[in-house]
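Visitor: Quick one, what's the 3D model for this:
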Amino acid sequence: MTDRFLVLAVDDRDANRLALRAVLRRFPEFELIEAASGEEALLMVVERPVQLVLLDVNMPGMDGFEVVAHLQSIELTRDIPVIFLTATAKEEGFVQRGYELGAVDYLAKPIEDHLLISRLRIYKRLYESRQQLKSSNRSLEQTMLQLREAQQSLLQHEKLAALMPMVSAVAHELNTPLGNCQLTLSILRESSSELLQQWHSKQGIKRSELEFFLNNQVEATNILSHALSRAIAIVARFKQVSLSDHNLLLSRFDLAELLQGLAGLHAAELASRKVELKLDLPEGLRLYSCVGSLSRVIDELLANSLLHGFAGRSGGHIQISARLLGMEKVEICYADDGLGMAPEVLDKVFDPFFTTRFGQGGSGLGLSIAYNLVTGLLGGALQARSVEGQGSQFLIQLPLTAPSPAPA
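Guide: Just a heads-up that it's a prediction; the model follows:
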């Protein structure tokens, strides 16, 4: 059953309130309470959940305008609709003032029954619609809260899920060098134990046996040194996902000179794989940016081409070109004619620890590092395009002046 609509009639004349009471008594959807003064009305709207006020304008003491002003000043009563009841033409001149103070409607006395009920039903429907909207908003807020909680939970699960490939990759990459260390130490322990037993025996140790043992020791320490260096390098590479260890020093440099220098550094490696690197760079294009970070980005792109783009084949082409974008940006285009990437690989190409060559030299960090450097320290954007079987292209957009590094 729908709750009754609570109406407060405020009028200093008993006869007027009696007339309103007689009308509303015939309509059970309305409940009427009465106040004989403005002061009494203000007390009642605080004590009862009044949903509409029928307010006489001209009353002794606190008049209707003052009552409306007080209602508007209190948050609890600010939204209660007020209908002014006016008796004379003089009072009708005050209607505009009533609207300005916050009244929503007015009725002229003597009030026609059907007109009064019609207005009350309109505001009753508006009230019910507003209550329904509030209820919907509360439900929506609750739903949004639940969605946020679910999202946070999902993010935590995603973070844990993202950690699993990392842990697996670290474990797999470290397994070989640490396994070599363990095997070598086991051999050292066994050979040392045998030599010690022989030393304590009556037979003694021959010079040739001692030389053989020492040679094995040297070889074993070399194996240990190489394996531990490999393990340290793996850990260091995983740490490079963070940008905090990179040199943040900004300097002015010529882009063509930088890339030509990098091409020279990689020339031997590219030649051994029969990969041709072509540069198409404008002269005099200077940037004020992080030389080390940009060099690292190009290094990672070259490494990606050699490891993935030209995997299982000899020969290929890489081209690096650049052009100005307006007066404040440069676009560097890196392209190879390698194997390309399938759409599902392209979607994840910048994700950390994602690799298609797990256990074959791929850590899944190279392009992630490049992406973090470009979008972080260098203040730019990095986009990958590729068609399987038709090579890959990486577009790097950089500001000519990199943003200043944030203070630590």
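Visitor: C-alpha from now on. contacts and neighbour counts both.
Guide: Fine.
Visitor: Just give me the neighbour total for the closest residue to residue 380 other than its chain neighbours.
Guide: Among residues not flanking residue 380 along the chain, residue 398 sits closest, at 4.4 Å (C-alpha to C-alpha, 6 or more residues apart in numbering). When neighbours are defined as other C-alpha atoms under 10 Å, residue 398 has 24 of them.
Visitor: Could you do the one 3 residues further on as well?
Guide: Summarising burial for residue 401: neighbours were counted as other C-alpha under 10 Å, giving 18.
Visitor: likewise residue 48?
Guide: Neighbour tally, residue 48, other C-alpha under 10 Å: 11.
Visitor: Tell me where the longest helix sits in the protein.
Guide: helix 113-200 (DSSP state H).
Visitor: Tell me the first helix or strand C-terminal of that one.
Guide: helix 207-239 (DSSP states H and E).
Visitor: Mind listing what's buried along that next one?
Guide: Neighbour counts over helix 207-239 (16 or more other C-alpha atoms under 10 Å) mark 213, 217, 220, 221, 223, 224, 227, 228, 230, 231, 234, 238 as buried.
Visitor: Looking at those residues, which is nearest residue 166?
Guide: residue 238 (8.9 Å; C-alpha to C-alpha).
Visitor: quick one, what contacts the closest one?
Guide: Residue 238 sits next to residue 365 when contact means C-alpha atoms under 8 Å, 6 or more residues apart in numbering.
Visitor: What separation do you get for it and residue 173?
Guide: 11 Å (C-alpha to C-alpha, to the nearest Å).
Visitor: that older thread, output the contacting helices and strands for the longest helix of the chain.
Guide: helix 207-239 (3 or more C-alpha pairs under 8 Å, 6 or more residues apart in numbering; DSSP states H and E).
Visitor: so the helix it packs on versus helix 113-200, what angle?
Guide: 170 degrees (axes from the mean of the first three to the mean of the last three C-alpha atoms, to 10 degrees).
Visitor: ok, residue 36 - how many residues close by?
Guide: 16.
Visitor: run this one through as well so I can compare:
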Amino acid sequence: MPRFTVFMGLLAMTDDFVILVVDDNANNRFALRVLLSRLPETEVIEAAAGEEALMHTVTRDIHLILLDIQMPGMDGFETARHLLMTERTRNIPIIFLTAVFKAKEFIERGFAIGAVDYLTKPLEDNLLLSRVRFYQVLHARENRLADVVRQLRRQERSLSIALSQAEAANRTKSIFLANMSHELRTPLNAIIGFSEVVARSATIGPEDRKNLEIIYRSGNHLLALINEILDFSKIEAGRVEVVDEATDLGLLLDEVIKLLLPRAEQAGLTLLAQVETIPAVVRVDATKLRQVLLNLLGNAIKFTRQGSVVLEVRGDPATEGAVRIEFAVRDTGIGIALADQRRIFEPFTQIVTHAIGAGTGLGLAITQRYLSMMGAELTVESTLGEGSVFRFTLVAQLATEAVEVPASKGAVIGLAEADRGKRILIVDDDPDARRLLVQILAPLGFALAEAVDGMDAIARTASFCPQLILMDWRMPELDGLAAMQQIRAEQGEKAPPILMCTANVLGEQRSEAIAAGSSGFLVKPVRRDELFAALEEQLGLCFQRESTEQQKAAAVVISPTDLVAEIATLSDEIRDALRKAAEELNTSEVGALLARVADDHPHLARHIAAMLEEFQFEELIALLHA
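Guide: Prediction:
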């Protein structure tokens, strides 16, 4: 047989436990082979000398060596030293065998070389078998452990690949969301901004003003949907953190109720808060808690046709600097079927018809995620046709620091004489965005200049010497971030404050802008109050504003009780006709009927018209039936 074939055959793998017996005495080797054959799954290989033993370790996988010490030529100690010098063989267990009467010297020398065990001749059969069986079991366990390690490493590699793919997908999603946010917010900035500007004009008629209010309201509704999708995406990507801060809980609850009260009154509902024994100031993520309450109360209003929506808040006595606060949102709405209660917290789930189910289906999913991050759990109890109760409990630390209550500010109407003429440079590649800011700021008395991109901004900064720059981020040629850095590098301490004004709304982009030297960050669509607050802070000015009395005079609100009472004064004919037109979704007929009652009931006519603009036919029908 060719030598190569023999060599390959010797290298063939086996599942047996392979024992190499090394002894110059053939009778000893024979006796050991017969004895070891009693062990299952065991193969015995023999070697008459140390050199032959080393050759066997090259061609075979050896699992245990029984090594005689006294042999001609290379003795057992020398053979063991050679085995320990090679990576392939240094971890093979070696049991030394000796017939020397004074075995202690040999034992100490053997262990010093690296033997794992030592037996003296004549060998006791059971002792030898038990020792060999021990190493056989140990070898089997090591093999199983090695298999587990290999499997874990394969899983680790698979997980690493999956993680890399997930991170790449997240980066792609983040880029997509940033791009979509920018593309959607840019036109919304014009829609919301210009409708607000034009609505303030004294020259437009009542019908045009109503149309503008519809545009403004629809734009804000679309913006809310975009924000929900972005918020949920940020939560899923793990880019949302809980930031606790000292919060006046009573003030936060009052703010939430005031924000939603007009919407509840328009639907003919009673909205109120019942608050018991809450601490004055606690440490909590106020932004997330406010959003949670707005989502729950907003849903309750949307799915309640008549009756009330109540926010119940109760605090337990404080212990060890913390307080347990129970929240419940209770409504008398349409209720939720038991089967639907199990899935309402799933993303993009809507359980009602489109007539009252408008939205992304993300509100409760976001609410649940936020509460989970804050250590709370949202639960629901509901009965069809009777209403629902959503509950959660927060454990909050008491805060010792006082919370500054922001002063109520009237609408901005101009600049003080000393502040008029302050120079502002508006940088944006979108002409509509520049035009909007000009129309907001120019009437107040600012001196304005415009730049169409980053390069133009650098040149205009040098020639116009602005006292503040409103800088867009995404622009051709040179973006706003790079332009800002170059302006600061060229002008040093003389550089004006620069407010980044952008439709890029991801948290890391805000951090990147601030780290690069931005004095502030405004998100498109730009809110007038946020813009004015930033200008006051950066320019050290104080706007002239309407008085509180002027604001109150401009606001006319009809309460739910008055609304029902005023509907009751209508004739049966008008009431029945309105109800029939509403049930048929006949907006033209409703409009014609409202024109008939507008002279005697102007507030009622405006209120019902506003309900039609919000497509609140179900709520209107319920009111007419009341």
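Visitor: Give me the residue at the spatial middle of structure 1.
Guide: residue 155 (10.3 Å; C-alpha atoms, centre = their mean).
Visitor: That one and residue 365 of structure 1: what is the separation?
Guide: From residue 155 of structure 1 across to residue 365 of structure 1, the span is 21 Å (C-alpha to C-alpha).
Visitor: Mind naming the longest strand for structure 1?
Guide: strand 316-325 (DSSP state E).
Visitor: Now do that strand: everything it contacts.
Guide: Contacts of strand 316-325 of structure 1 (C-alpha under 8 Å, 6+ apart): 274-282, 310, 330-338.
Visitor: and what of stretch 361-371 of structure 2?
Guide: Contacts of stretch 361-371 of structure 2 (C-alpha under 8 Å, 6+ apart): 228-229, 231-232, 235, 288, 291-292, 295-296, 344-350, 377-378.
Visitor: Please produce a PyMOL select command covering the buried subset of these.
Guide: Buried subset of the contacts of stretch 361-371 of structure 2, written as a PyMOL selection, criterion 16+ other C-alpha under 10 Å:
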select buried, resi 228+229+231+232+235+288+291+292+295+296+344+345+349+350+377+378
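Visitor: Identify those among the contacts of stretch 361-371 of structure 2 that sit within helices.
Guide: Using DSSP H, the contacts of stretch 361-371 of structure 2 in helices are 228, 229, 231, 232, 235, 288, 291, 292, 295, 296.
Visitor: Let's have those in a markdown table, adding distance to residue 175 of structure 2.
Guide: Shown next, in a markdown table, are those (distance: C-alpha to C-alpha, whole Å):
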| residue | distance to residue 175 of structure 2 |
| --- | --- |
| 228 | 17 |
| 229 | 14 |
| 231 | 15 |
| 232 | 15 |
| 235 | 15 |
| 288 | 24 |
| 291 | 25 |
| 292 | 27 |
| 295 | 27 |
| 296 | 31 |
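Visitor: those helices in the stretch 301-450 of structure 2, which residues are they?
Guide: 338-341, 363-373, 431-441 (DSSP state H, counting those that start in this stretch).
Visitor: same thing with the stretch 451-600 of structure 2?
Guide: Applying DSSP H, counting those that start in this stretch to the stretch 451-600 of structure 2 gives helices spanning 454-464, 480-491, 507-515, 528-539, 548-554, 560-568, 572-583, 587-597.
Visitor: Any chance of those helices in CSV with distance to residue 162 of structure 2 and mean neighbour count as columns?
Guide: Listed next are the helices of the stretch 451-600 of structure 2 as CSV, based on distance: least, C-alpha to C-alpha, whole Å; neighbours: other C-alpha atoms under 10 Å:
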stretch, distance to residue 162 of structure 2, mean neighbour count
helix 454-464, 40, 18
helix 480-491, 34, 18
helix 507-515, 24, 14
helix 528-539, 42, 15
helix 548-554, 58, 10
helix 560-568, 56, 15
helix 572-583, 54, 16
helix 587-597, 54, 15
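Visitor: Let me have the ones you listed in JSON lines, extended by distance to residue 617 of structure 2.
Guide: As requested, the helices of the stretch 451-600 of structure 2 are exported to JSON lines (distance: least, C-alpha to C-alpha, whole Å):
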{"stretch": "helix 454-464", "distance to residue 617 of structure 2": "50"}
{"stretch": "helix 480-491", "distance to residue 617 of structure 2": "47"}
{"stretch": "helix 507-515", "distance to residue 617 of structure 2": "39"}
{"stretch": "helix 528-539", "distance to residue 617 of structure 2": "32"}
{"stretch": "helix 548-554", "distance to residue 617 of structure 2": "27"}
{"stretch": "helix 560-568", "distance to residue 617 of structure 2": "15"}
{"stretch": "helix 572-583", "distance to residue 617 of structure 2": "6"}
{"stretch": "helix 587-597", "distance to residue 617 of structure 2": "10"}
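Visitor: on average, how far is stretch 129-140 of structure 2 from the matching bit in structure 1?
Guide: Overlaying structure 1 shows stretch 129-140 of structure 2 at a mean distance of 5.3 Å from the equivalent residues (mean C-alpha distance after the TM-score superposition for structure 1).
Visitor: Packing partners of the top strand by length along structure 2?
Guide: Counting by DSSP E, the longest strand found in structure 2 is strand 387-398. Judged by 3+ C-alpha pairs under 8 Å, 6+ apart, strand 387-398 of structure 2 is in contact with strand 281-284, strand 322-331, strand 379-383.
Visitor: Selecting buried members of the contacts of strand 316-325 of structure 1 in ChimeraX, what would you type?
Guide: Those of the contacts of strand 316-325 of structure 1 that count as buried under 16+ other C-alpha under 10 Å are selected in ChimeraX with:
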select :275,277,281,310,330,331,332,333,334,335,336,337,338
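Visitor: what's the counterpart of residue 383 of structure 1 in structure 2?
Guide: In structure 2, the residue paired with residue 383 of structure 1 according to TM-score structural alignment is residue 377.
Visitor: contacting residues around its match?
Guide: 368, 371, 392, 393.
Visitor: Check residue 333 of structure 1 too.
Guide: Residue 333 of structure 1 touches 319, 320, 321, 322, 393, 394, 395, 396, counting by C-alpha under 8 Å, 6+ apart.
Visitor: counterpart of it in structure 2?
Guide: By TM-score structural alignment, residue 333 of structure 1 lines up with residue 326.
Visitor: Count the neighbours of the closest residue in space to its match that isn't next to it in sequence for me.
Guide: Excluding its sequence neighbours, the residue lying closest to residue 326 of structure 2 (C-alpha to C-alpha, 6+ apart) is residue 393, at 4.4 Å. By the criterion of other C-alpha under 10 Å, residue 393 of structure 2 has 20 neighbours.
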